[in-house]
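requesting a structural model of the entry that follows:
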Amino acid sequence: MNHIRYIGYSAVHTENFIFDVPGGHDCWLLLLTHTPALFFVDGTLREYPAKCAVLFAPRQKIYYRACGSTYENDWIRFDSTETYVSTLPVQGRPFLLPDPEYCHSLFQLLTWEHTMPGLNSERTVDQLLRVLFTKLLEACSLKSSFPHYHSLLLMRKEIYNHPQGDWTVPRMAEQLHLSSGYLQVLYKKIFGTSCMEDVIDGRIRMAEDQLLYTDKPVSEVAEQCGYSNLEHFCRQFKKTAGLSPTAFRKQADASEQTFLYHDIQLAPPAQ
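So this is what the prediction gives:
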């Protein structure tokens, strides 16, 4: 069971901001920082970077303050009897989030569900909190952090969302202010695949969708998926999908016709 007492996101404070509750709250407090901040951890005031999360248990000492011209965070004060909250291995100590935008979006959704409740808001809030704490558990369980991880993750999301873009290794490296060689080594180490393999996979998935659900000519599909050369598109498509674009579409059409045929055969005979 979870009960949100108060929640908000993107709260901005001045450089003089200090939050000091020696005896802690009588509920849980979860923060997601958007700017660097000072936190009292293990008897010492330490500076932590932006894009950190920190969970304070009930009655745990809370002290944090701004360390720049402004301090900004998302926060939620809540009651919970869920073990996924109480067993989070890191409590009272900020830890970096590899995908802070994802967590920030969950804070926004939780805020809207809490402040503008609907018929299923209680269930929705529970599910959103479960997802949020799953992401937090993944983040605090990371054994090591890679340089430029966050920037690479944002770029990978953009590749998946717009694979038809003009993606080349030199352009990607320039965007991240890295050398082409270092980008490729780092990308492969973090994600287990190369940046151009991600581009190709994204383009072929888009092409499969276009071939299945539109009647566009193959040449138009190729162009919309980021290929200026039709032969190059056909070669990459067959290498990835196992069939040429034309054969892929024909196979899909045949499967649909077979389905329709069986559907008709199963219909009861006319009386």
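
from here on, just use CA atoms for contacts and neighbour counts.
OK.

Ala53 against Thr33, yeah?
Yes - with contact defined as C-alpha atoms under 8 Å, Ala53 counts as touching Thr33 (6.4 Å).

who touches stretch 19-34?
Stretch 19-34 is touched from outside by 10, 50-65, 71-80, 104, with contacts defined as C-alpha atoms under 8 Å, 6 or more residues apart in numbering.

which among the residues you listed end up buried?
Neighbour-count burial (16 or more other C-alpha atoms under 10 Å) applied to those gives 10, 50-58, 60-65, 71-79, 104.

mind checking what secondary structure Asp20 has?
strand (DSSP: H, G, I helix; E, B strand; the rest coil).

from Tyr6, how far out is it?
Note on Asp20: its distance to Tyr6, by C-alpha to C-alpha, to the nearest Å, is 18 Å.

swap in Tyr160?
If you measure Tyr160 against Tyr6 using C-alpha to C-alpha, the figure is 35 Å.

neighbour count: the two, which is higher?
Taking other C-alpha atoms under 10 Å, Tyr160 and Tyr6 do not tie; Tyr160 has more neighbours (17 against 13).

next up, identify which helix or strand that one is on.
In this structure, Tyr160 is located in helix 149-161 according to DSSP states H and E.

again, but for Arg171
Using DSSP H and E, Arg171 sits within helix 169-176.

buried set for the helix or strand following that helix?
On the C-terminal side of helix 169-176, the closest following helix or strand by DSSP H and E is helix 180-191. For helix 180-191, a neighbour-count test (16+ other C-alpha under 10 Å) marks 180, 183-184, 186-187 as buried.

one more, please, to line up against the first structure:
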Amino acid sequence: MEIIAIRHDWPEKAGFVISRPHGREDYTFLHFMRSMEISVGGKTVTARPGACIFYAPGTPQWFRSESGIIHNWVHLGASVKETLARYGIPEDELLYPRATSFISDIFRLAEAAYFSEDPFKDEILEAYMTEFLIRFSHAIREEPHLPSVGRQEREKMQALRQTILTSPENKWTVPEMAALASLSPSRFHAVYKAVFGTSPMRDVIEARIRYAQSLLLSDGAPLVDIAETLGYADQYHFIRQFKAVTGETPGAYRQARR
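Reported below is the predicted structural model:
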């Protein structure tokens, strides 16, 4: 299973547009964390947060976000067609899998492996993509709404999560986030984990690290300044969390990609 390119929780600015009238020669998988305008079957529709699609080779691609975008994406070689058929994953169709946090988790690991020099990189990537496709196959066949979480509560969580992901530098606390959701801290934590499959503070930490990755590659700011921008009290706390999430220090990350 050839991975041509992959990114996890990748941000783009407001007004971002992709327009490929003739598609690509490979498969394109997209997972949107915000509402998007997207072309499906020749029609432009509004996809809800959490929407996914596997564009087949040659299928026209078009999507746009007026308010910016956070998404997971991967380009896969044409041989993945047989695997998609095996797992019952449709092509060129909007899909809404349940509890999509596993996508970011797997893509984060796969992206790190993709840029590594591990001698067994191909085998590692094959394993990650196989796990992703199997779990995705299960997720699109499950009931899209957890029975313990109502639709209104779920939508409130999705909106709040977008606020958190786009403002990772804020010094978020569970009580503060719970107040924004009009829930008690204990109920908020339980609902958040039920909906997204991860804890709210884990989401905050990973959002900060993603922002840090962008800052590390966009300029030569010292680590102490980046840590301060992200709301860390000291750079050593930032370095520990960065390494815990990515497997490497901020300095090593910057050097390897420059």
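
care to give me the TM-score?
Taking TM-score structural alignment, normalised by the length of the second structure as the basis, the two superposed chains have a TM-score of 0.55; 162 aligned residues with a C-alpha RMSD of 3.1 Å.

re earlier: ok and the helix holding Tyr160 of the first structure relative to helix 180-191, angle-wise?
Interaxial angle, helix 149-161 of the first structure versus helix 180-191 (axes from the mean of the first three to the mean of the last three C-alpha atoms, to 10 degrees): 80 degrees.

now for helix 149-161 of the first structure, which elements pack on it?
For helix 149-161 of the first structure, the elements it packs on are helix 195-213, judged by 3 or more C-alpha pairs under 8 Å, 6 or more residues apart in numbering; DSSP states H and E.

tell me which strands and helices the helix it packs on is in contact with?
For helix 195-213 of the first structure, the helices and strands in contact under the criterion 3+ C-alpha pairs under 8 Å, 6+ apart are helix 149-161, helix 180-191, helix 218-224, helix 230-241, helix 245-265.

tell me what angle that helix forms with helix 169-176.
Using the same axes, to 10 degrees, one finds that helix 195-213 of the first structure and helix 169-176 are set 110 degrees apart in direction.

helix 195-213 of the first structure corresponds to what range in the second structure?
No residues of the second structure are matched to helix 195-213 of the first structure when aligned by TM-score structural alignment.

so how far is that helix off the chain centroid?
Put simply, helix 195-213 of the first structure sits 20 Å off its chain's centre (C-alpha atoms, centre = their mean, to the nearest Å).

repeat that for stretch 42-55 of the first structure.
Centroid separation for stretch 42-55 of the first structure versus its chain: 23 Å, with C-alpha atoms, centre = their mean.

ends of it, how far apart?
Looking at stretch 42-55 of the first structure, the gap from its leading to its trailing residue is 15 Å under the measure C-alpha to C-alpha.

let me know whether Val195 of the second structure touches Arg154 as I believe.
Yes - taking C-alpha under 8 Å as the contact criterion, Val195 of the second structure and Arg154 are neighbours in contact, 6.8 Å apart.

mind listing the helices for the second structure?
Along the second structure, the segments classed as helices by DSSP state H run 80-86, 101-114, 121-139, 151-166, 174-180, 185-196, 200-218, 223-229, 235-246, 250-257.

which stretch among those comes nearest Gly42 of the second structure?
helix 80-86 (21.4 Å; C-alpha to C-alpha).

which residues are contacting the closest one?
1-2, 27, 90, 133.

work out which residue lies at the spatial centre of the first structure.
With distances taken as C-alpha atoms, centre = their mean, the first structure has Tyr102 as the residue nearest its mean C-alpha position (4.4 Å).

quickly note the distance from it to Lys51 of the first structure.
Between Tyr102 of the first structure and Lys51 of the first structure the distance, using C-alpha to C-alpha, works out to 11 Å.

ok, Tyr261 of the first structure next?
55 Å.

quick check: nearest residue in space to Gln158 of the second structure, chain neighbours excluded?
Setting aside the residues directly before and after it, Gln158 of the second structure is nearest to Pro49 in space (C-alpha to C-alpha, 6 or more residues apart in numbering), at 7.5 Å.

show me the contacts for that neighbour.
Each residue near Pro49 of the second structure by C-alpha under 8 Å, 6+ apart is listed here: 32-36, 158.

can I get those in JSON lines with neighbour count and distance to Tyr96 of the second structure?
Rendered in JSON lines, the data for these read as follows (neighbours: other C-alpha atoms under 10 Å; distance: C-alpha to C-alpha, whole Å):
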{"residue": "Phe32", "neighbour count": "20", "distance to Tyr96 of the second structure": "10"}
{"residue": "Met33", "neighbour count": "24", "distance to Tyr96 of the second structure": "11"}
{"residue": "Arg34", "neighbour count": "21", "distance to Tyr96 of the second structure": "13"}
{"residue": "Ser35", "neighbour count": "19", "distance to Tyr96 of the second structure": "12"}
{"residue": "Met36", "neighbour count": "21", "distance to Tyr96 of the second structure": "13"}
{"residue": "Gln158", "neighbour count": "19", "distance to Tyr96 of the second structure": "14"}
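
what's the neighbour count on the alignment partner in the first structure of Glu2 of the second structure?
For Glu2 of the second structure, the aligned residue in the first structure is His3 (criterion: TM-score structural alignment). His3 of the first structure has 15 neighbours, counted by other C-alpha under 10 Å.

thought His3 of the first structure was touching Phe78?
Yes - contact between His3 of the first structure and Phe78 holds when scored by C-alpha under 8 Å: they sit 5.5 Å apart.

pretty sure Ala207 of the first structure is touching Ser219, no?
No - the pair Ala207 of the first structure and Ser219 fails to qualify as a contact (C-alpha under 8 Å) at a distance of 10.7 Å.

those two - which one has more neighbours?
Neighbours around Ala207 of the first structure and Ser219, counted as other C-alpha under 10 Å, are more numerous at Ala207. The numbers are 23 against 17.

quick revisit: other SSEs contacting the helix holding Arg171 of the first structure?
Applying 3+ C-alpha pairs under 8 Å, 6+ apart, one finds that helix 169-176 of the first structure makes contact with helix 180-191.

mind redoing it with 6 Å?
With contacts taken as 3 or more C-alpha pairs under 6 Å, 6 or more residues apart in numbering; DSSP states H and E, helix 169-176 of the first structure sits against no other helix or strand.
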